[in-house]
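1. When you get a sec, could you give me coordinates for this:
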Amino acid sequence: MNVQTLTSPTVAIDAPAPIEWWRGAVLYQVYPRSFADSNDDGVGDLAGITAHLDHIASLGVDGVWLSPFFTSPMKDFGYDVADYCGVDPIFGTMADFDALVARAHQLGLKVIIDQVYAHTSDEHIWFEESRSSLTNAKADWYVWADAKPDGSPPSNWQSVFGGPAWTWDARRRQYYMHNFLKEQPQLNVRNPAVQDALLDAMKFWLDRGVDGFRLDALNFAMHDPKLTDNPPLVGNGKRTRPFDFQDKIHNQSQPEIPAFLTRLRRLADRVGAETGRARFLVAEVGGDRANEEMKLYTEGHDRLHSAYGFLYLYADRLTTELVDRGPAMWPGVEGEGWPSWTFSNHDAPRAISRWAEGRDEKRMAAMCMLLLMCLRGNVFIWEGEELGLPQAHVPYDRLVDPEAIANWPETLGRDGARTPMPWRHDRLHAGFSTVEPWLPVDPRHVPMAVDAQEADPASMLHLTRRMVGLRRRFATLKTGGMTMLPAPAGLLVFQRGEGDDALLCVFNLSHEAVDWTAPDGWSVVEAVNVAGDVTDALPSLAGLLLAKSG
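-> Here you go, the predicted model:
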């Protein structure tokens, strides 16, 4: 890795921070493989993203989050990193990345990139050296352990993608650990030298102008060095993998992780202070203890700025009770971190298909976009969400996601959420590429392409721009508090902010019209799925934003 070793930070953690541009921001997630193919090989690339940054900027969002584009054998499509400081040729060159950042900044967009610090690819040079012997310089950079006397793995830990979290390596005559694919060996992030190397990688991208990082699978970054067996998980939740049967308290979620996060925050604050441009760190934290770990990783002023919540990502239904869990988790007390929310992403089926329950998907998409913009915290829009794309159908013979293939037909969400972005309704493969894409374009997406929606003032695309604009129009939506209010069955009602700046948010999540009238002193400033004036009932999937009158 061609980067310089970091020196100790010269700026204290509690130094005055630059303006917090990220608080209440709207960020647009791009999956590079699926966004736009500029060189006609069927795979999206950095130049394709740059060519369409104007579309992203036109939404009114604050920035763009790029899923991995780093050098990788693509066993897990870039989340198996072989070089933290390299661009995979399938996506282009470092010059392409620099051009993307420059153009984004010209358009007023921040650039957030993924970092994967829990594991690497087995083709990373660190792992190649680590596996070569028991005594090499990087022998302790990954998690290695001897077999039990009977030759079985060192513990009962299971991998997310199925099977034991241990693979035998004949060269070292030991097992190595992997929480995901066997091609994704677990880094020993307890090792200070590993932490230093990861900080060097982070500094490399900061020096290239990125504005922040989404830190993947962060609660997997450390393990119990005693290799204690995980106990069975108590409960009767859905279990499609051996991983689901364990209470995962020893292969993840270790108490030493926050100290590593403090090192990351020091570096981000140092660079932010030196450049006068704040950097943003958001954790991806999933799993059985996500709620407590998100708060732990963001509390105070020396850890991460925000945590990326999974509350909505795998929910089968959108209910008042579901939304109520957000402000209950993040009430806004002193020293608390800041939440980030998304309804869909590259790992989960698209929300409108999960939540429509036979109702009109365009109406569901419109209501969900307004709801997303009304939540307290940062919000992420998944590519295609601005078009109201439903979950794509990908036939079994076109699946590429290792989890979907291994667990067919139970976990189909990732490929169906990652299909190519439709740009032109009148072009082959919806204008994504001139050749067969890496995943097929769903025929239902073609008439929903960007060009078709640009020409239709009533389209979801134009509605999305209006909804995103609400966060610029009303500061209360960016940083105000959130208070759940009593409401008739089927209605979701909450207030953002206090006093004259307060906003009232009302949504009919049910399948039927529900009686409701606006309280005195409030007037509607935005409405979706409502024809004419609001009188005494809200139709199904209606959404309202009201402000104080006069």
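2. Please make it C-alpha for all contacts and neighbour counts, starting now.
-> Noted.
3. And what about residue 17, helix, strand or coil?
-> Reduced to three states with DSSP: H, G, I helix; E, B strand; the rest coil, the structure at residue 17 is coil.
4. run this one through as well so I can compare:
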Amino acid sequence: MTDNSWWRGAVIYQVYPRSLMDSNSDGVGDLQGIISKLDYIENLGVDAIWISPFFKSPMKDFGYDISDYRDVEPLFGQLSDIEELIDKAHARGLKIIIDQVLSHTSDQHDWFIQSRESTINPKADWYVWADASPDGTPPNNWLSIFGGGAWQWEPRRQQYYLHNFLTSQPDLNFHNPDVQQHVLDNVEFWLKKGVDGFRLDAINFCFHDQQLRDNPPKAAKDRTGRGFSPDNPYAFQYHYYNNTQPEMLGFIEQLRALMDRYPDKVTLGEISSEDSLMTMAEYTAGKNRLHMAYSFELLTDDYSAEYIRNTVSTLEKQMTDGWPCWAIGNHDVSRVLCRWGKGNGNTDMAKMLNTLLCSLRGSVCSYQGEELGLTEVEISESQLQDPFGIAFWPRFKGRDGCRTPLPWDASQLNAGFSSADPWLPIPDEHKCKAVANQQNAEDSVLSAYQQYLAWRKQQPAVRYGSIEFIQTDEPLLAFYRQHDSQKLLFVFNLEDQPVNSKLPATATPDYQVQAMQAQWGELAGEQLRLPGYGMFIGKV
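-> Purely as a prediction, here's the structure:
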């Protein structure tokens, strides 16, 4: 592999704008708040910032329901603010990746307002419309991720429209070439603004089966994984027809052709399909599709050495010429320290998980707060904001618990996030993990994060190299990373109890990493003793 593009092996820091920093005292984070924290982000040692949607939106799904792709939601600022953010990030050597939500819009988008009026207007075929069944019911059995059927009756047209998410998020009809072109024009608008890439939300949902065939049922034992609770009826089906259609490849190739006209830009697709790893490989194959893709495979509750090893190895076999990107946390799932720690997660586990994530082959999406070891916040029903949680309460409490504001300084009002009441609560257990508490503490999660990323930048084997897993018993995960003459051995203890193991190969400890990690393994000959959540990195 000779392509050393900036995004290969990059660590991408995900910013959820509502919760990073509030600059105008309304309790909600904004673009000027992000600008005010660029020095902090730069000092983390990351390569790029992925900013979740800041576009004009009625905020039914907190920005993932866009009413104008070319303007900024006033809650977050104005167009000049994102232009300033791009310029100031570039001045610090940071790349900017923004979300593009292409598969659907808000029902308040001008396109939909026109489309819903009649079957003969100029945009009548811009969304997925269908006649009712003879008995008045929806045209098929497709379900919405956010609960209930995926079809909503529109009295103006006397037809149903498709919504894979909220009823206020109608799906665009990508079988219409005019839709494809206007979507590409919106993408190019931001390329001309100077963004460095796009995280493509739910990208495999753009096309639907034109025959509107029913999805087949899924047995109860198979209703697992992919980020959907088995309590959600969405898990009751194989979603063969409402997403991941073969026509998507042609559109991806059009998108890549556009990207290639702007040097050094990148696409990162979010994939959630029945076989997400295979879809990732397919969508990144060759030189004319997506640059990178990631899925929910490491965003589930599954946590074991075997599961992580099998997941990454399976993708390695299938993605022969694409480039992976891994995440263990984001704005859609509970905080990894609670999800994988199952109540036992601590600062040692946080350090280990950050190091593990940033040691896998590929690029990395690191969600804001992971560098602090933040935990999932318990949100009461009265505090709930997320429509997903409101629909499924109390069995599923939604995504608010991972979206709470970042704590900056425990001595300040609202931990320094805002002078007004924040849109979601900041709990006491987060205040003790505030940035100000961790910045000058040598044994903090933040310090370990910064030091490891600084070391990682200097290691070609970690940024660009191959990965080869070593078969080990639970709870050990071990693998080699190699690039040219550099070969490194990584061993991680995924549990909180000490483990003794024989090294699979002669390795010399990397003392630079050892000095920054409190739970470093002790090596005596070939015998390795790892403390709870311990790790070892050695030169082979």
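5. Now check residue 236 of the second structure against the first structure: what is it aligned to?
-> Alignment note: residue 236 of the second structure maps to residue 245 in the first structure; criterion TM-score structural alignment.
6. In contact with its match, which residues?
-> Taking Cα atoms under 8 Å, 6 or more residues apart in numbering as the contact definition, residue 245 of the first structure lies against 232-233, 239.
7. and of those, the nearest to residue 50 of the first structure?
-> Checking the contacts of residue 245 of the first structure against residue 50 of the first structure with Cα to Cα, the nearest one is residue 239 at 41.0 Å.
8. what about that closest one, distance to residue 413 of the first structure?
-> For residue 239 of the first structure, the distance to residue 413 of the first structure equals 16 Å [Cα to Cα, to the nearest Å].
9. These two - which one has more neighbours?
-> For residue 239 of the first structure against residue 413, the residue with the higher neighbour count under other Cα atoms under 10 Å is residue 413, and the figures read 22 against 10.
10. What ranges does the stretch 401-550 of the first structure have for its helices?
-> Under the criterion DSSP state H, counting those that start in this stretch, helices of the stretch 401-550 of the first structure are mapped to 402-406, 413-417, 450-454, 460-473, 475-479.
11. Buried deepest among the ones you listed, which one?
-> Burial among the helices of the stretch 401-550 of the first structure, expressed as mean neighbours by mean count of other Cα atoms under 10 Å, is greatest for helix 413-417, which shows a mean of 24.
12. on contacts alone, who are the packing partners of that helix?
-> Taking 3 or more Cα pairs under 8 Å, 6 or more residues apart in numbering; DSSP states H and E as contact, the helices and strands that helix 413-417 of the first structure lies on are helix 402-406.
13. so the helix it packs on corresponds to what in the second structure?
-> Residues 387-391 of the second structure are the counterpart of helix 402-406 of the first structure, counting by TM-score structural alignment.
14. once aligned to the first structure, how far is the matching stretch on average?
-> On superposition with the first structure, the average gap between stretch 387-391 of the second structure and its aligned counterparts reaches 0.8 Å (mean Cα distance after the TM-score superposition for the first structure).
15. Not counting stretch 93-113 of the first structure itself, show me its contacts.
-> Counting by Cα under 8 Å, 6+ apart, 46-47, 49-50, 53-54, 57, 61-68, 86-87, 208-214, 280 sit against stretch 93-113 of the first structure.
16. Stretch 474-487 of the first structure too?
-> Under the contact criterion Cα under 8 Å, 6+ apart, stretch 474-487 of the first structure has outside partners 23-25, 324, 327, 331-332, 373-378, 470-471, 493-498, 501-503.
17. whereabouts in the second structure does that stretch align?
-> Under TM-score structural alignment, stretch 474-487 of the first structure corresponds to residues 459-472 of the second structure.
18. Could you give the separation of that stretch from the chain centroid?
-> Averaging C-alpha positions (Cα atoms, centre = their mean, to the nearest Å) puts stretch 459-472 of the second structure 22 Å from its chain's average.
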